[in-house]
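*Asks:* Here's a sequence, model it:
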Amino acid sequence: MAELARVGYSALRVEDVAVLAKVNKTTVYRRWPTKSELIADAIRSVAGFDEPLPDTGTIRGDLIELVRRSLAFARKPEGRAVSRLIVVEGGTPEVDALARLLRDQKRAKNAEVITRAIARGELPHDTPADLVVDAITSPLFARAMRFNEKIDQATIIALVDLVVTGAENVGKRGSRGR
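*Replies:* I've put the predicted structure just below:
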């Protein structure tokens, strides 16, 4: 992550990562055959992919905590490096594929809080978990990472309440119009 932050994705060389790690480059290549796989694992290791999801007992509490954790990561140097990777170096097939892979993995994990809420009866059974997660995280990350805005607790709560209220009522319309 330090090398990614220093030089960016396109200039990152596995050989330089090996020097920093004080190992032979073959050691790195044995574990991560491609630069993309190396960077994906590095990002997963610092971005909380392995952390347990919040489980406060309510969808509102879980989502507020999930957003709080995600924004805390976005403010760290590692989070800014990931943002720069996506914003500045996006547009190349390799970086775009890496970004989509990580987004899909993180989205699937985060969607578990919606699945738990459905099981508890807080949300209708046909609630689109991926859309609920995206509706909350996308605008906040655009503000935090792209525009470097500090997102306060009141904004997080307001957005979570807005999206959860919409999700609670989606089944009452009959058709979601999707």
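
*Asks:* For the rest of this, base every contact and every neighbour count on C-alpha atoms.
*Replies:* Will do.

*Asks:* So the closest residue to residue 118 other than its chain neighbours, which state does it fall into?
*Replies:* In space, and not counting its chain neighbours, residue 118 is closest to residue 125: 5.7 Å by C-alpha to C-alpha, 6 or more residues apart in numbering. Following DSSP: H, G, I helix; E, B strand; the rest coil, residue 125 is assigned to coil.

*Asks:* So residue 125 is in contact with residue 117, correct?
*Replies:* No: the pair residue 125 / residue 117 is not scored as a contact, 9.3 Å apart, by C-alpha atoms under 8 Å.

*Asks:* Now the second one, please; I'll put the structures next to each other:
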Amino acid sequence: MTDPIRRRTGGRSARVREAVLAAALDTLAADGFDQLSIGAVAARAGVHETSIYRRWKTRDRLVFDALLEHSEQNLPVPDTGSLRADLIEFNRSLMAIVDSPLGTALGRVMAGGEDDPEFARARAEFWRTRLEAGRVMFDRAVDRGELAAAPDAWLVLETLTAPVHFRKLLTREPFDDDYAERIVDLVLNGLSATPGPSSPE
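*Replies:* Purely as a prediction, here's the structure:
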């Protein structure tokens, strides 16, 4: 036999999962969360609804899994060798996500009004998972001697990312080229290192 052996990469289950998660994100971007249904996702992915229900059980669990997958692929935790560079790269990636059409839809889902209990739990789990992933940036900084002790990672990440979401969802201002750097430097240095207005004599 001279033909090379063809090896399966991932298998059918992995391909179905990938297709369904991509279809969920596409449907979310096109129709919004309120109009997203298992049937619409199944039709877009080319699978049976029962395949989705069997794996994800509910629409909210499907959306959570799609959000987490998208976040892991498009908002990786940097490892540049310095805390400042890590945080700048992290915020730049976040800005790229929220500035995209899909990111806009995802932001509206996350910032939506009323939550049913299932989606509230899924959203809390999403942020807990992202926090645990981001915490390593501070742990590495401690190991390198950049920080004396690990800070409150949740508070630092909230402070870093809140201005990005504020501009996107509230003021609608465009992101400046150095916006990520200015946010990171403000957080790392604090207001004490920022020159204030001169006092009148």
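
*Asks:* what's the counterpart of the residue nearest to residue 118 of structure 1 in structure 2?
*Replies:* Counting by TM-score structural alignment, residue 125 of structure 1 lines up with residue 149 in structure 2.

*Asks:* pretty sure its match is touching residue 142, no?
*Replies:* Yes: using C-alpha under 8 Å, residue 149 of structure 2 is in contact with residue 142, at 5.9 Å.

*Asks:* Give me the more crowded residue out of these two.
*Replies:* residue 142 (16 against 12; other C-alpha atoms under 10 Å).

*Asks:* Quick check: which element contains the more buried one?
*Replies:* With secondary structure defined by DSSP states H and E, residue 142 of structure 2 is part of helix 117-144.

*Asks:* Report all helices and strands that that helix contacts.
*Replies:* helix 59-74, helix 83-98, helix 153-166 (3 or more C-alpha pairs under 8 Å, 6 or more residues apart in numbering; DSSP states H and E).

*Asks:* who are the neighbours of the first one, in terms of helices and strands?
*Replies:* Spelled out, it's helix 59-74 of structure 2. Against helix 59-74 of structure 2 (3+ C-alpha pairs under 8 Å, 6+ apart) you get helix 11-31, helix 117-144.

*Asks:* now with 10 Å?
*Replies:* Here helix 59-74 of structure 2 touches helix 11-31, helix 38-45, helix 49-56, helix 83-98, helix 101-110, helix 117-144, going by 3 or more C-alpha pairs under 10 Å, 6 or more residues apart in numbering; DSSP states H and E.

*Asks:* likewise the last one?
*Replies:* Using 3+ C-alpha pairs under 10 Å, 6+ apart as the contact criterion, the neighbours of helix 153-166 of structure 2 among helices and strands are helix 83-98, helix 117-144, helix 179-189.

*Asks:* Highest mean neighbour count out of those helices?
*Replies:* Sort those by mean neighbour count, taking mean count of other C-alpha atoms under 10 Å, and helix 83-98 sits at the top with a mean of 20.

*Asks:* okay, that helix sits on what stretch of structure 1?
*Replies:* Using TM-score structural alignment, the residues of structure 1 aligned to helix 83-98 of structure 2 are 59-74.

*Asks:* That stretch: how far from the chain's middle?
*Replies:* Its chain's average C-alpha position is 11 Å from that of stretch 59-74 of structure 1, according to C-alpha atoms, centre = their mean, to the nearest Å.

*Asks:* centroid residue for structure 1?
*Replies:* Most central in structure 1 under C-alpha atoms, centre = their mean is residue 106, positioned 5.0 Å from the mean C-alpha point.

*Asks:* Roughly how far does the residue mapped onto that one from structure 2 sit from residue 124 of structure 2?
*Replies:* Residue 106 of structure 1 maps onto residue 130 in structure 2, with residues paired by TM-score structural alignment. Separation of residue 130 of structure 2 from residue 124 of structure 2 (C-alpha to C-alpha, to the nearest Å): 10 Å.

*Asks:* same question, residue 38 of structure 2
*Replies:* 22 Å.

*Asks:* Then residue 167 of structure 2?
*Replies:* 23 Å.

*Asks:* Give me the mean distance between the match of helix 83-98 of structure 2 and structure 2.
*Replies:* Stretch 59-74 of structure 1 differs from its equivalent in structure 2 by a mean of 0.5 Å after superposition (mean C-alpha distance after the TM-score superposition for structure 1).

*Asks:* List the contacts of the corresponding residue of structure 2 for residue 41 of structure 1.
*Replies:* Using TM-score structural alignment, the partner of residue 41 of structure 1 in structure 2 is residue 65. For residue 65 of structure 2, the contact set (C-alpha atoms under 10 Å, 6 or more residues apart in numbering) comprises 21, 24, 56, 59, 71, 122, 126.

*Asks:* from memory the residue nearest to residue 118 of structure 1 sits against residue 115, does it?
*Replies:* Yes: under the criterion of C-alpha atoms under 10 Å, residue 125 of structure 1 makes contact with residue 115 at 8.7 Å.
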